[in-house]
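Visitor: Provided below are the primary sequence and the corresponding predicted coordinates.
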Amino acid sequence: MTFYNRGAELEELRTAHESPDHEFYVVYGRRRVGKTELLKEFCRERPHLYFLAAQEAEDRQREKFVEQVAAHFDDRVPRIEGWDEAFDYLADQLATEQTIVVIDEFPYLVDENDSLPSYIQSFVDEHLRDTDSMLVLCGSSISTMEPEVLGHESPLYGRRTGQLDVQPFSFRNARDVIAYDLADAIRSYAVTGGTPMYLTLFDYADSLPENIRDHILSPAAILYNEPEFLLRTELRNPARYMSILEAVATGHTTPNEISGATGIDSGPLSKYLQTLRRLRLLDRTVPVTASPKQSKRSRYLVADEFLRFWFRFVEPNRSSIEEAPQIVLDGTIEPGLPDHVATTFEDVCVEATWEAIRQDELGPYADVGRWWYGEDEIDIVGLDPNDDRILFAECKWTSEPVGYGLVESLRAKADRVRWGSDTRDEEFVLFSKSGFVDGLTEDLDDSWSLFSLEELDDLLV
């Protein structure tokens, strides 16, 4: 896979490596997000030992690890009986040479021996601290990495000197990969999301429908079963979790709606929702003016664009896709795609709002998010409590230019947002895929900012 972006993550690892002390880093995140490529890029041209664990018996895993340590230090392979001896052997070698030691897919080792974190604790406390080498544990299984490596009850808790939670690319970063114009890039991002492997599977010399057909709707394609495979690596019985994700992807976003769509009672449902949030598969949102801990107006969203696409269009239509994928593409996906992309466009506009704030094109705001109350919704609301200033924005992914009706509608809804004082400063923004009707820009005062795709393109360069 070609390496893209990750400049901030690389710089953090480089800074840690150049420190005069030992370093123990934890790198984790969902599958396919690019952790291995990041570590390979970091290790390139630096002395390093890279060990990729596999789903094998413990004895064979340990043998391979020791063989790799011996090969790196040009030593004969010693006879090793346990992991404690394996790490003692590694410690003897690190005493003579500064080295980056990467253990990738660490959860596979823990699956075979759940005492391994204790052995690494002893290695860090008794040996690594006395060197200027660097140990990196990397893993994709959130359900293993968080409790076994990062959790309070882990033997390794408090030992790490840093951690990287590697996230999917934002739309702005994904533009380096997506070789379409802006409108088609947004459509494509609404399908692949920001996971690097998904992005790089598409051939951008082909149209988006062709890529969907070839890389998602083909039963032989990697992405056809990817979400199910992802869930099975984290969960023993994923069926109910899949039904929840499908319900949310198809528009059931409140706990009551999810319960009604899945038949799961509210008690068990809360635990399932909590697990899906912990695995970064669902996000919980509340109105930006509300307290996340106290608000009862929560909504759930599928946390990844590809998963949202797959659970909306692929999972409910698997039987038809097996028989006639082109009919599903033409009759179900293409007609429903504009509505699906509209949600992604809102997220892209949130990115653009933050960038406009950084570039001083909009006033400074401390918090930006969605707002709703009853039947009223506003796509983006920004809050600056220090200066009693509030931002209201709407995002329209429509084929017609935005006109005066949206201006009046946004003004009316803004009056119903209870936040700040009666004399608060108000700022308004409109984002439009198809531009604006003639004369609208001239008729609005300086409190309004209008962004067409052309302005968005300039902002997100």
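Guide: Perfect, thanks for sending it.
Visitor: Only C-alpha atoms from now on, for both contacts and neighbour counts.
Guide: Noted.
Visitor: Going along the chain, name the strands of the protein.
Guide: For the chain, applying DSSP state E gives strands covering 23-28, 48-52, 100-104, 134-139, 162-165, 282-285, 299-302, 367-373, 376-384, 389-396, 425-432, 448-451.
Visitor: take the one below as the second:
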Amino acid sequence: MFYGRKNELEQLREQFDSYDKAAVLVYGKRRIGKSTLIREAAKSFSGTVIYHLCVESTFKGNLDLLTRSVTQALTLPSMRFDTLFDLFDFLKTREKPLLLVIDEYQYFKSSLRGKELDSMFQAIIDTLPKNIKLVLCGSYVTMMRELLEQDNPLFGRFTSIIHLKEMDYLDAQLFYPDRSVRDKIALYSIFGGSPFVLSQLTGRSSVETSIKKLLLPDNSILRSHIENVALSEIRKSFDVRILEYLGNGKKKYSEIASFIGAEKNGLLDKQLKHLISMETICKDSPINKRGDRRKQFYSISDNLMRFYFTYIFANEESAIRLGEDSFFKQRIGRTLETFVSLRFESIALQYFERLAWQGRLPDVTDMGSYWYDDKAKHANGQFDCALKRSDGYEIFEVKYYKKPMSRNECMAEIDQVQRIEDLHVTGVGFVCSAGFDFKAEDLQLISGDNLFAEAATRRGTAR
């Protein structure tokens, strides 16, 4: 079953059905659903689809395998071509529509030096006939982004570009639509938005059972996915202690440097930039401190990776000795609600992003966290969900509760906020997973049900 990605599907189908030249670039992290998306879009293509997966081999090896994919799709006898141009010259002799998908392009590219293969595809795309639609797809995000840089031969050659990212909370819940709102929030907070990961959440297993089954055994599917796929490239070049320290939190550069004992030689800065480029971590700053480098924070981008580095990494032996039940009870169960509550704040922001995409927040110019300095109490901190408007900031208190919030609780929160000096906010709203036990015209109240209903009205539910 294919879920979500409606906008991306429309984008690809438009390219495949076009009467003009079409050369599409699709890239994103591994197991994010790129190949599945392309295959789904190709189902409506009125012609022959040639799907080829590149491998780590020589250029000649990849060319021969690509040739085999072509002849098999066209039901032709075995053929050989000396150059990539010869292969495409042959394809140009075909009159019927062809869709050629070259997946894991980075392996093919790495078989030659520098930008040699990119230069070849520049010439190929420049002379591509209208009946041949070409898709280049890759999962090494850093390398694929190079194709879009101005000094790359392929710069400006693509007719459409799709940077596929994880599903947001609303698309992710399509994999578990019958679960309670509370469970939907917890499942997204723990397992994230990778379609491959979400496809493992079968049946109606509890959140606890899903963790024990999919993450705690050392040979479990998702443990293997994290350790052998997601972390394989990172372990080769980066200090994994960076991710261990970040866990489920946000850290400043100075805090990370102190934890790993980094020397002042620029290596940590280089590693952080590469991890950002790989979409493993992200760097952000409060919306009222965008230009302040001292208020920049690093965090792990992927929810599943957050969970792994919060609870499992460096505790693998303990999990084996104790067994899944005891390990969960001792190491995870006591703090899991806190873990989820911190991720719930990002879900609230995704909700507002969707409203903005719908055009329902026309006066909002930015959204994110809000930094405050309470000089009277000599304290500072952040509100993790805030909307910026021309007249100031509206902040939202986000609560992952089992029971509805009362009016007294809301008013107490507002009173605490108002006690902070020099706070430039125009209003305070509330997002509560369990909803509220009162109605109020004077307060903006957003329940968990609202999160999964109102935002879904957006045309095309995929990011």
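Guide: Cool, the structure landed. Note that this is a predicted model, so its numbers are computed, not measured.
Visitor: Quick check: the gap between the alignment partner in the second structure of Val166 of the first structure and Gly193 of the second structure.
Guide: Aligning on TM-score structural alignment places Val166 of the first structure opposite Leu164 in the second structure. Distance, Leu164 of the second structure to Gly193 of the second structure, using Cα to Cα, to the nearest Å: 11 Å.
Visitor: Skip the chain neighbours and tell me the closest residue to the residue lying farthest from the centre of the second structure.
Guide: Most distant from the centre of the second structure: Pro77, at 42.0 Å, with distances by Cα atoms, centre = their mean. Nearest non-adjacent residue to Pro77 of the second structure, counting by Cα to Cα, 6 or more residues apart in numbering: Thr71, 6.5 Å away.
Visitor: Likewise for Leu150 of the first structure?
Guide: Distance criterion Cα to Cα, 6+ apart; nearest residue to Leu150 of the first structure, sequence neighbours excluded, is Tyr157 at 5.8 Å.
Visitor: That neighbour pairs with which position in the second structure?
Guide: Per TM-score structural alignment, Tyr157 of the first structure is aligned with Phe155.
Visitor: Would you agree its match is in contact with Arg145?
Guide: No - using Cα atoms under 8 Å, Phe155 of the second structure is not in contact with Arg145; the gap is 10.3 Å.
Visitor: do you know how far the match of Tyr157 of the first structure is from Phe121 of the second structure?
Guide: 11 Å.
Visitor: Enumerate every residue touching the nearest residue to Leu216 of the second structure once chain neighbours are set aside.
Guide: The shortest distance from Leu216 of the second structure to any non-neighbouring residue, by Cα to Cα, 6+ apart, is to Glu324 (6.1 Å). Glu324 of the second structure makes contacts with Lys212, Leu216, Pro217, as judged by Cα atoms under 8 Å, 6 or more residues apart in numbering.
Visitor: now Phe81 of the second structure
Guide: Counting by Cα under 8 Å, 6+ apart, Phe81 of the second structure touches Leu63, Asp64, Thr67, Leu87.
Visitor: would you list those in CSV and tack on neighbour count and distance to Asp171 of the second structure?
Guide: Converted to CSV, these look like this (neighbours: other Cα atoms under 10 Å; distance: Cα to Cα, whole Å):
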residue, neighbour count, distance to Asp171 of the second structure
Leu63, 20, 38
Asp64, 19, 39
Thr67, 20, 37
Leu87, 18, 40
